[in-house]
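Peer 1: quick check, what structure comes out for this input:
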Amino acid sequence: MARLIHSMLRVLEEERSIRFYKETLGLRVVDRLVFETFTLVYLAGEDGPFELELTINHGRTEPYDLGTAYGHLAVSVADAQAEHDRLSAAGYPVTPVKTMTHGSGENPRVVGTFFFLTDPDGYRIEVLERGAPGRFI
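Peer 2: Predicted coordinates:
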């Protein structure tokens, strides 16, 4: 059976992105590989095997076109409102906290409480409070 191990994002500025992911999500560099035309930086959190791979193409100066196919990465946190308050106070771009429900009537099911954070290259990150539907959050 396949197991997800990483997701890759192309970024313009290595140090800016490393700093962003460390300060916002607590990710740290676990490996860095320099090739002739690009560098790969692998970031991971303390409690999981999944990694975020940052690809820095040497000499690239123009922002990447994210297109309409990219959706978002998602991370889970214990308290979405507390994380929102922390990131907002630090000046990071965040959307308002929302709670999504499914169904109608007297007992709609809460699907999740979340907000979105945007990284320096424009990638959106869903910050979802633990306890929402999903196998590993």
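
Peer 1: only C-alpha atoms for contact and neighbour calcs from this point on.
Peer 2: Noted.

Peer 1: by residue count, tell me the biggest helix in this structure.
Peer 2: Assignment by DSSP state H gives helix 14-25 as the longest helix of the chain.

Peer 1: beyond that helix, next helix or strand please.
Peer 2: strand 28-34 (DSSP states H and E).

Peer 1: roughly how far does Val29 sit from Glu53?
Peer 2: Val29 sits 10 Å away from Glu53, going by Cα to Cα, to the nearest Å.

Peer 1: actually, Ser76.
Peer 2: 18 Å.

Peer 1: could you also give me the structure for this next sequence, so I can compare it with the first?
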Amino acid sequence: MKFTFVHNNINVLDLDKSLDFYKKALNLAENRRWNNPGFTLVYLGDGHSQHQLELTWLKDRTAPYDLGDNEIHLAFEVDDYAAAHALHRQMGCICYENEGMGLYFISDPDGYWIEIMPARENHAHH
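Peer 2: Next up is the predicted model:
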């Protein structure tokens, strides 16, 4: 039996704001969307891996999501760590830095955390 990762899903309050953020911060592009009367699903990809981020927008939702302790995160490797850090600093979305481990986190419009680490061979993912 073989399982293959396909996507992660998060719910977002403002779809356009989230799409703008993920495009600017991580260069994720919309692969497809599924419009329904009460909700829209948008699948974002990085253009080279098969893994996608699925954004769910519930159209009648007005209250921000309560992420609780928010003890989950997505993680991305980047080939130009310094340029990514500069971009995210300029965007004001860096929420935590761990210089000792050589990584940092950004926060999306809904408060989800995303780990950013330099691309390097044979490293342990966090």
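
Peer 1: for the longest helix of structure 1, give me every contacting residue.
Peer 2: Val11, Leu27, Arg28, Val29, Gly45, Leu54, Ile56, Leu87, Asp119, Pro120 (Cα atoms under 8 Å, 6 or more residues apart in numbering).

Peer 1: give me the buried subset of those residues.
Peer 2: Val11, Leu27, Arg28, Val29, Gly45, Leu54, Ile56, Leu87, Asp119 (16 or more other Cα atoms under 10 Å).

Peer 1: contact partners for the fifth one?
Peer 2: Going back to what we said before, that points to Gly45 of structure 1. Gly45 of structure 1 sits next to Leu25, Gly26, Leu27, Arg28, Glu51 when contact means Cα under 8 Å, 6+ apart.

Peer 1: with distance to Glu126 of structure 1 added, can I get the contacts of helix 14-25 of structure 1 in a markdown table?
Peer 2: Formatted as a markdown table, those follow (distance: Cα to Cα, whole Å):
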| residue | distance to Glu126 of structure 1 |
| --- | --- |
| Val11 | 18 |
| Leu27 | 15 |
| Arg28 | 19 |
| Val29 | 21 |
| Gly45 | 16 |
| Leu54 | 18 |
| Ile56 | 23 |
| Leu87 | 13 |
| Asp119 | 11 |
| Pro120 | 15 |
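
Peer 1: quick one: which of these is nearest Pro133 of structure 1?
Peer 2: Gly45 (21.4 Å; Cα to Cα).
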